[in-house]
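S.K.: Need a 3D model of the following:
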Amino acid sequence: MKILLFLIFAGITFTAFAQKENFDVMSFTPVRDWKMERSDNTVSLTGVNEAKGTFCIITLYKSLNGSTNSKTNFGTAWQKLVQQNFGAGKPKMGAPGKENGWELQSGSAKFEKSGTTGFVTLITATANSKMANMVILTNSDAYTSQINSFVASIELQKKPGTAANTATSPTEQPQNGSVDDLQSNNHSISGVYIFNETMSSPTFYAYTRMALCRGYRFNADGTYNYFNNMYLRGNPKLTFSWETGTYTVNGNQLTIKPLKGQNEEWSKKGEDGSGEEKFFGKRLSITTRKLETVTYTFEKKTLPGDNKTIHLLLKYDKETIRDAGYTYDKNAKLWRYGAYEPDAYHIPPGFKF
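M.R.: Got it, this is the predicted structure:
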């Protein structure tokens, strides 16, 4: 994949003819047919081609207090928004630019995360100790025209007034936040959460001889891994599905955005202590998996009868592809996942969870 043309942010004409949206210090024209999601601190636009396995995610971040130096602000944002989240290396810088008194810096680099590779680009605007950021993540240059059109549609408000003092005491919070706010609150949910039907309902397993285990690993860098394994005694095949992608936490809202995934069938091999064939043999087939972005309401708590295990409760108004039927309270539309690791036989060889 070549370096995309939208890296050159300077010299563009900020003109658009479609209906504009406003966010913080920016206005923009949304990309047609892309999904747009808003939170207090971000706006994200997502385009996905499931048939080809390609995606593009553009995220706008609310302006924050920063340095008066545009290069310093870019470096801080690159470290916290790009390197920490996607492990990208040193950026290839684009030409600097100016817009309504804002100084613009842009850079791009390759990334490889959880089996997904592509390019990530950061554009940082600086004016009077304020900084605003945009991150563009994609694995295909097929989105170049949409990205160029979107970037060209952005209008920045006129240069804000000079901040009297950008330093704050430990007890003071800047009105527009600070560069530390670029760090996400993903730590509030990071960890491994598993739903194991055999463990939760031994009677169901004893009667049906069907066992399923699914779970999430939420990494502190804003990425996630998901798997779903189903075993049926007497069936010569095991089914296994997986996803990788990104997630964000905003208060009690958890948004999961899958970027890559597939459904697989495996042969069985070996026996466990009870004589049942649960282990993976050879992968027999791969089929396309539908990728579904969902924003859940979540809560972490212990449950009656188990005051030691922290459970992740997810709530959404309809059943999802990942979570299937509600596993905790159907009327309340809740799923539950316990904070423990899956057994080794739930994961096929070579899969990193």
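S.K.: contacts, neighbours, all on C-alpha from now
M.R.: OK.
S.K.: residue boundaries of the strands in the stretch 101-250 of the chain?
M.R.: 102-113, 116-127, 130-138, 155-156, 191-196, 210-218, 223-232, 237-250 (DSSP state E, counting those that start in this stretch).
S.K.: Could you check the angle the fifth one makes with strand 210-218?
M.R.: For strand 191-196 and strand 210-218, the angle between their directions (axes from the mean of the first three to the mean of the last three CA atoms, to 10 degrees) works out to 170 degrees.
S.K.: what do you get for the third one?
M.R.: Angular relation of strand 130-138 and strand 210-218 on a 0 to 180 degree scale: 140 degrees, by the same axes, to 10 degrees.
S.K.: re the thing from before, Ala332: which of the strands of the stretch 101-250 of the chain is closest?
M.R.: Shortest distance between Ala332 and these, using CA to CA, is found for strand 191-196: 17.7 Å.
S.K.: angle of that closest one against strand 223-232?
M.R.: 20 degrees.
S.K.: Here is the second sequence; please produce its structure so I can put it next to the first one:
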Amino acid sequence: MQLFKKIFVFHSVLLMSLNACTQKQSFDVLSYTSPKGWQKQQNEGGVQLSVTDNKTGAYAIALITKATASDAGAADNFKADWDKLVKASVQVNDAPDMQEPITEKGWDIISGTANYTDNAQKGLATLLTATGGGQMVSVVLMTNTQQYENDLLAFINSLELSDAQKNTNTSTNTNTTTTAATDNSSIVGLWVRYTIETSGYSNGFPQPSGGYFRKEYAFYDDGTYLFRMKNWAVFVKEIEFVYETGNWKLNGNKLTLTPRQGKGGWWSKAASNRTSEWGSLARSGSWKLEPVTYTVDLHYFSGSNETQLILTAPSQTARDGEQDNNTFTFAPRALDKSLIDNPPGLKTGFEHKVLNTPAARTN
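M.R.: From the prediction side, this is the model:
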């Protein structure tokens, strides 16, 4: 694919407005012009713009992250976000093809691009990072087609950064504080890891296909836990559901799970094809009960006023799946806000247990 060769020709005007008459939008330290007809999703962490051709499966995605505090160099920031925003979302086999760094308005801008695969999809990913004024911001582009080349070029050339020297107030950034979870009450509650199925790019700002992958840990103050997993994928015929119950114990920053029972299986999808409905049991599956001791940390994110649970396993487990460094992040959630429901007739034994989640986690 030759798509982004043209994009980098425009590097010299990367931070200049495409057209003074074009209406721009702003997010944090960046302003941009959204391509006509593209969908927009925005939350505390960033903005995603996307477009999909439902007939051909062609898509393009642009992601703008919120500026975060950073005392690292431009190269280190690029590598960190390449791992976090690109490699964590799709399979990238080669190192990115890097462009010459440029400096604009106090920002050191680095960019690189590489081919990727995502299941049967193949595409090209580009990351641009700007470092300056004690913070950094990133823009990610992903596409599997040249169909939206002009839109992407226009978007790139519409990007405009505010002066880095004027953005040193870290109160607008998403600062984090890490503390070890040292007492049992610190992790009591419901912790979730919800991922939207995408047609090419996922991590908080995905291009949704309509499907989802969900995991939950509910840690009760009596030392028991319930783990549930539900996968409803558009391109998979059946719904996968797993549950596991057992005991947990926290010793310093080590969390030990001892499974007692578990069950997995596949259910047909409802005739309506709604993701909230079930069909009938298609087949049962075995579920491996794997005792594990995690290293556990609690990270507080000031931007979202939320404490998240970080679990690092010594090795890969069927329960957690595959992830870089076997590290998994779970967000807090009130029990009545769970997005996982049991299949018809299935009981875990935890249906009537009371779970108190500290309100400070889910502000």
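S.K.: Give me the TM-score for this pair.
M.R.: Between these two chains, after superposing, the TM-score reads 0.53 (TM-score structural alignment, normalised by the length of the first structure); 227 aligned residues with a CA RMSD of 4.1 Å.
S.K.: re the thing from before, using JSON lines, lay out the strands of the stretch 101-250 of the first structure together with mean neighbour count and distance to Arg32 of the first structure.
M.R.: Converted to JSON lines, the strands of the stretch 101-250 of the first structure look like this (neighbours: other CA atoms under 10 Å; distance: least, CA to CA, whole Å):
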{"stretch": "strand 102-113", "mean neighbour count": "22", "distance to Arg32 of the first structure": "24"}
{"stretch": "strand 116-127", "mean neighbour count": "23", "distance to Arg32 of the first structure": "21"}
{"stretch": "strand 130-138", "mean neighbour count": "24", "distance to Arg32 of the first structure": "17"}
{"stretch": "strand 155-156", "mean neighbour count": "19", "distance to Arg32 of the first structure": "18"}
{"stretch": "strand 191-196", "mean neighbour count": "22", "distance to Arg32 of the first structure": "36"}
{"stretch": "strand 210-218", "mean neighbour count": "21", "distance to Arg32 of the first structure": "31"}
{"stretch": "strand 223-232", "mean neighbour count": "21", "distance to Arg32 of the first structure": "26"}
{"stretch": "strand 237-250", "mean neighbour count": "22", "distance to Arg32 of the first structure": "22"}
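S.K.: Lys301 of the first structure is nearest to which of these?
M.R.: Closest of these to Lys301 of the first structure is strand 191-196, at 12.2 Å (criterion: CA to CA).
S.K.: Met26 of the first structure is nearest to which of the strands of the stretch 101-250 of the first structure?
M.R.: Comparing these against Met26 of the first structure with CA to CA, the closest turns out to be strand 155-156 (4.7 Å).
S.K.: after superposition, how close is the closest one to the second structure?
M.R.: On superposition with the second structure, the mean distance recorded for strand 155-156 of the first structure (mean CA distance after the TM-score superposition for the first structure) is 0.9 Å.
S.K.: Kindly name the residues of the first structure that line up with stretch 283-301 of the second structure.
M.R.: Mapping stretch 283-301 of the second structure onto the first structure (TM-score structural alignment) gives no aligned residues.
S.K.: on that earlier part again, distance to Ala51 of the first structure for the strands of the stretch 101-250 of the first structure - can I get that in TSV?
M.R.: Shown next, in TSV, are the strands of the stretch 101-250 of the first structure (distance: least, CA to CA, whole Å):
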stretch	distance to Ala51 of the first structure
strand 102-113	21
strand 116-127	16
strand 130-138	16
strand 155-156	34
strand 191-196	29
strand 210-218	24
strand 223-232	20
strand 237-250	15
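S.K.: Out of those strands, which gets nearest to Ser67 of the first structure?
M.R.: Smallest distance to Ser67 of the first structure across these (CA to CA): 7.0 Å, for strand 130-138.
S.K.: where do the helices sit along the second structure?
M.R.: All helices of the second structure, identified by DSSP state H, fall at 3-9, 74-81, 149-158.
S.K.: Quick one: closest of those to Gly134 of the second structure.
M.R.: Nearest of the helices of the second structure to Gly134 of the second structure, taken as CA to CA: helix 74-81 at 10.8 Å.
S.K.: now the closest one against strand 107-118, angle please.
M.R.: Counting by the same axes, to 10 degrees, helix 74-81 of the second structure lies at 30 degrees to strand 107-118.
S.K.: In the first structure, what range does helix 74-81 of the second structure match?
M.R.: Alignment of helix 74-81 of the second structure against the first structure: residues 70-77, by TM-score structural alignment.
S.K.: so how far is that stretch off the chain centroid?
M.R.: Relative to the centre of its chain, stretch 70-77 of the first structure is centred 23 Å away, using CA atoms, centre = their mean, to the nearest Å.
S.K.: re the thing from before, deepest of the helices of the second structure, which one?
M.R.: helix 149-158 (a mean of 20; mean count of other CA atoms under 10 Å).
S.K.: So what's the gap between that one and the chain middle?
M.R.: On CA atoms, centre = their mean, the centre of helix 149-158 of the second structure falls 24 Å from that of its chain.
S.K.: other SSEs contacting it?
M.R.: helix 3-9, strand 30-32 (3 or more CA pairs under 8 Å, 6 or more residues apart in numbering; DSSP states H and E).
S.K.: so it matches what in the first structure?
M.R.: The aligned range for helix 149-158 of the second structure in the first structure is 144-153, by TM-score structural alignment.
S.K.: contact partners of that stretch?
M.R.: Stretch 144-153 of the first structure has contacts (CA atoms under 8 Å, 6 or more residues apart in numbering) with 4-6, 9, 12-16, 27-31.
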